[in-house]
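Chemist: Sequence and computational prediction follow.
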Amino acid sequence: MAEENKDIGILKEIAELLNEGTDTNDVLSGVLKRLLQVTGLQTGWIFLMDEHGTHHLAADEALPPALANNDKQRMCQGGCWCVNKYNNKKLTKATNIMECKRIEDAIDENAGETCGLTHHATVPLGAGNERFGILNVGSPYKTHFQKNELALLEAVAYQIGTALKRIKLTQREQETALIAERNRLARDLHDSVNQLLFSLSLTARAGVEMTEQDEVKQTFGYIQDLAQDALGEMRALIWQLRPLGLENGVVSALKSYAEMLGLSIEANITGAASIPVTVEEALWRIGQEALANCKKHSQTTETSLTFHTAKDEVVMSIKDRGCGFHSGENLEIPSLGLKSMKTRTEALNGQFHLKSKPGSGTEIEIHIPY
């Protein structure tokens, strides 16, 4: 009875920690630390897994030097028995892993102290049909976990999985709310500032026609030109806030955006897979920036768009036939816009490639997995 009460107390503490957080890494780090404290275990780590079976170290506590050396490189790459078992969908409950392959490899390579850690328990993290990764815990010289210990770890893993799903849903709601706010702001700009600038342009045009004085004509003409430039900037801003036509796909939206900028764009589209909203949004923003660069810097209006979707990756290329510039792997990316494109791409675990030579135009190529 005392043991059951202790387990209930542990689950209550873990639940309270999980309910407080909204950042995945902070939540997992806090829960792992507290779990080890209340169970008396000494070492643990959490791998989160993507749909391709690639793992990343999301949290860890008290790793022995053999695993922590070289910025935890041993934990961040390569396969192991528990990861392979998870990817093969053979890890369905808390399990005794008799030996840790990462520890074994570290010993074989004389990579550092293991502090007596040789074994760990492995527990899958999930909620319903969704799978998120694995929880590993162990202690020096502990080679076996009892059934009640595994049952407790499994209960904690269910709680962690539910919390991860909650955080994921919360982030999705925030993204939806952000898009709604962008739409509202775009409507407000269109209905107020955009109309005022249009009225100013008409008034200036009328002033040019009504006056006979050259100096006054020039002033009104200058005002009209400024209003027209501001209208162009405003339309571009509204496009960036609310991509009209994105409901018809990112390619359609980019073609319309290019036409609005006065660019001639040739599109080549292959593949028919559906891509996630977050990926489509990122490609839209990257494409906007790339086309804006073509308009501002390329000294040409000729551009091309290549868009390919496969079952697990989307590839987008935007190329102009303009003046180009010096670029290369060892050269720093020359503009904030290009750096922004690279950052957006890498935020989704994608690859950003820039190719340009003076007189040979510029091409950006984006690979994003999903």
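Modeler: Sure, I can see it.
Chemist: C-alpha only now, for contacts and for neighbours.
Modeler: Noted.
Chemist: need the strands for the stretch 251-370 of the chain, in chain order.
Modeler: Taking DSSP state E, counting those that start in this stretch, the strands of the stretch 251-370 of the chain run over residues 264-270, 302-309, 313-320, 351-356, 362-369.
Chemist: Can I get those strands in TSV including mean neighbour count and distance to Met75?
Modeler: As requested, the strands of the stretch 251-370 of the chain are arranged in TSV below (neighbours: other C-alpha atoms under 10 Å; distance: least, C-alpha to C-alpha, whole Å):
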stretch	mean neighbour count	distance to Met75
strand 264-270	14	38
strand 302-309	19	32
strand 313-320	21	26
strand 351-356	17	23
strand 362-369	21	23
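Chemist: Ok, which of these comes nearest Asn129?
Modeler: strand 362-369 (21.9 Å; C-alpha to C-alpha).
Chemist: what's the closest one packed up against?
Modeler: strand 313-320, helix 336-347, strand 351-356 (3 or more C-alpha pairs under 8 Å, 6 or more residues apart in numbering; DSSP states H and E).
Chemist: for comparison:
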Amino acid sequence: MDEQSNVTLLKEIAELLNEETDMARMLDGAVRKLLAGSKFETAWIFFINDKGKHQLVAHANLPQALQDNDCKHLQKGGCWCVSRYRNGELKKASNIIACQRIESAISTKAGDHGGIIHHATVPLQSGEEKFGLLNIAARDTIRFSTDELALLESVAFQIGSAIKRIGLTKQEQELALVKERNRLARDLHDSVNQLLFSVTLTARGGVEMAKDEEVRETFSGIQHLTQEALNEMRALIWQLRPKGLESGLLEAVKGYADMLGLSLETKVTGVIQLPSRIEETLFRISQEALNNVRKHAGVSNVQLFLSVTSSDVLLVIKDEGRGFAIDEKRYVPSIGIQSINDRARSEGGSVDWSSEIGKGTEILVRIPY
């Protein structure tokens, strides 16, 4: 591939990266353009977190052996390139002498390996901030040339810069969302919340002043309904602006339980040092679960167990209330239950339910981080 072709390819990739705002589409489009405009035949990208755990986030034109069982040979296990990356020894594009993942896929006879026996790798980074690895391979190719590795480094530099840009944009969007939530929470508190409180006081006064029993019952009904609406409004304001989350996940959940009139017993295993995104997800899930207890369980005591390991966090919320029967064929999840499922899955997690009439409900949420 000549120098002019490389320049054209880099220009096309740069244009795609600058236009794209979605991380997944950006990575997928970049590797496909790289393969279309070069002699490289297959590519995949790992994101690697601060703990050294890798995640396959994009790939293109993988042979059958590497695609087998949802790319299990790329998803699991260790390898030279990830180990060198973790140790800080991988600084530039390099040829890999042997790849454990490819060897494993070939040895298990998972399918045609397409002549892919080795690969080259290059770190993805922006300045001092590292994100992961870009790996490329071609049929019956053991080593790539210096020019091919230079092209790989140039593409990796572009992708690293785009990852940084999209990350910063996402942070700005999240900050704007928090500000909007806070504004809406203030508006609800200052207007609707105060109005409901005034109606409650007026209805209470009507109960005390009315002499006719039917009128008293009417005012009493208004007072009860308004108080319920006031409680719902306070819960909504909490959901928009979770007070106490800055003091930690458990303090925020305890505060929300107190606001709902629930007694929360907590037990923690491991050290809670979670990313803010995971912490808020767990808080929102806890809110939904506690709301379900208040509305449906018929009890005021709830247990919360939180177990944190080096790779994931397990949240268990349990009550000994009314419970419900789950018929897998007929059961349609409520909005609250569906919300818990959606929030967990958005972070790559899972949710399990255990409930029985008269014996309470237990929710188990597991989220990797």
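Modeler: All right, it came through fine. All figures in this text were calculated on a predicted structure; none of them were measured in a lab.
Chemist: related to what we said a few turns ago, of all the strands of the stretch 251-370 of structure 1, which one is nearest Asp7 of structure 1?
Modeler: Comparing these by C-alpha to C-alpha, strand 362-369 comes nearest, at 41.1 Å.
Chemist: Quick one: distance of that closest one to the chain centre.
Modeler: 15 Å (C-alpha atoms, centre = their mean, to the nearest Å).
Chemist: Of all the helices and strands packed on strand 362-369 of structure 1, which one is nearest Ser29 of structure 1?
Modeler: Of all these, it is helix 336-347 that lies closest to Ser29 of structure 1, at 21.3 Å by C-alpha to C-alpha.
Chemist: In CSV: the strands of the stretch 251-370 of structure 1, plus distance to Leu241 of structure 1.
Modeler: Formatted as CSV, those follow (distance: least, C-alpha to C-alpha, whole Å):
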stretch, distance to Leu241 of structure 1
strand 264-270, 22
strand 302-309, 22
strand 313-320, 21
strand 351-356, 23
strand 362-369, 22
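Chemist: Which among the ones you listed is found nearest to Phe198 of structure 1?
Modeler: strand 264-270 (25.7 Å).
Chemist: So for Leu41 of structure 1, which of the helices and strands packed on strand 362-369 of structure 1 sits nearest?
Modeler: helix 336-347 (34.6 Å).
Chemist: Tell me which stretches of the stretch 1-150 of structure 2 form strands.
Modeler: 42-48, 54-60, 94-95, 120-126, 129-137.
Chemist: Report the angle between the longest one and strand 54-60.
Modeler: Just to be clear, that refers to strand 129-137 of structure 2. 50 degrees (axes from the mean of the first three to the mean of the last three C-alpha atoms, to 10 degrees).
Chemist: list the buried ones in strand 129-137 of structure 2?
Modeler: Neighbour-count burial for strand 129-137 of structure 2 flags Lys130, Phe131, Gly132, Leu133, Leu134, Asn135, Ile136, Ala137 (criterion: 16 or more other C-alpha atoms under 10 Å).
Chemist: For the nearest residue to the fourth one once chain neighbours are set aside, give me its contacts.
Modeler: In this structure, Leu133 of structure 2 finds its nearest non-sequential neighbour in Pro123, 4.5 Å apart by C-alpha to C-alpha, 6 or more residues apart in numbering. Applying C-alpha atoms under 8 Å, 6 or more residues apart in numbering to Pro123 of structure 2 gives the contacts Tyr85, Leu90, Lys91, Lys92, Ala93, Lys130, Phe131, Gly132, Leu133, Leu134, Ala156.
Chemist: just so I know, which of the strands of the stretch 251-370 of structure 1 lies nearest Leu57 of structure 1?
Modeler: strand 362-369 (19.3 Å).
Chemist: Report the mean distance between the closest one and its aligned residues in structure 2.
Modeler: Superposed on structure 2, strand 362-369 of structure 1 shows a mean distance of 3.4 Å to its aligned residues (mean C-alpha distance after the TM-score superposition for structure 1).
Chemist: quick revisit: so can I have a markdown table of the strands of the stretch 1-150 of structure 2 showing distance to Asp112 of structure 2?
Modeler: Below are those laid out as a markdown table (distance: least, C-alpha to C-alpha, whole Å):
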| stretch | distance to Asp112 of structure 2 |
| --- | --- |
| strand 42-48 | 14 |
| strand 54-60 | 16 |
| strand 94-95 | 22 |
| strand 120-126 | 20 |
| strand 129-137 | 15 |
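Chemist: Out of those, the one nearest Ser307 of structure 2 is which?
Modeler: So among the strands of the stretch 1-150 of structure 2, strand 54-60 is nearest, using C-alpha to C-alpha, at 21.9 Å.
Chemist: burial count for Leu254 of structure 1?
Modeler: Leu254 of structure 1 has 23 neighbouring residues, counting by other C-alpha atoms under 10 Å.
Chemist: After superposing, tell me the mean distance of stretch 157-175 of structure 2 to structure 1.
Modeler: Mean deviation for stretch 157-175 of structure 2: 1.5 Å (mean C-alpha distance after the TM-score superposition for structure 1).
Chemist: that older thread, which stretch among the strands of the stretch 251-370 of structure 1 approaches Pro334 of structure 1 most closely?
Modeler: Comparing these by C-alpha to C-alpha, strand 351-356 comes nearest, at 10.8 Å.
Chemist: Need the contact partners of that closest one.
Modeler: 324-328, 341-342, 345-346, 362-368.
Chemist: Not counting residues beside it along the chain, what's closest to the aligned partner of Trp44 of structure 2 in structure 1?
Modeler: Residue pairing (TM-score structural alignment): Trp44 of structure 2 is matched to Trp45 of structure 1. Of all residues not flanking Trp45 of structure 1 in the chain, Asp60 sits nearest, at 4.0 Å (C-alpha to C-alpha, 6+ apart).
Chemist: Who are the contact partners of that neighbour?
Modeler: Contacts here follow C-alpha under 8 Å, 6+ apart; on that basis Asp60 of structure 1 touches Ser29, Leu32, Thr43, Gly44, Trp45, Ile46.
Chemist: Could you double-check that Pro102 of structure 2 lies in contact with Asp112?
Modeler: Heads up, residue 102 of structure 2 is Ile, not Pro. No - the pair formed by Ile102 of structure 2 and Asp112 falls short of the contact definition of C-alpha atoms under 8 Å, at 11.4 Å.
Chemist: Tell me which of the two has more neighbours.
Modeler: Using other C-alpha under 10 Å as the criterion, Ile102 of structure 2 and Asp112 rank with Ile102 on top: 19 against 15.
Chemist: which residues does the nearest residue to that one once chain neighbours are set aside contact?
Modeler: Using C-alpha to C-alpha, 6+ apart and skipping residues adjacent in sequence, the residue nearest Ile102 of structure 2 is Ile117, 6.4 Å away. Residues near Ile117 of structure 2 by C-alpha under 8 Å, 6+ apart: Ala98, Cys99, Ile102, Glu103, Arg139, Asp140, Thr141, Ile142.
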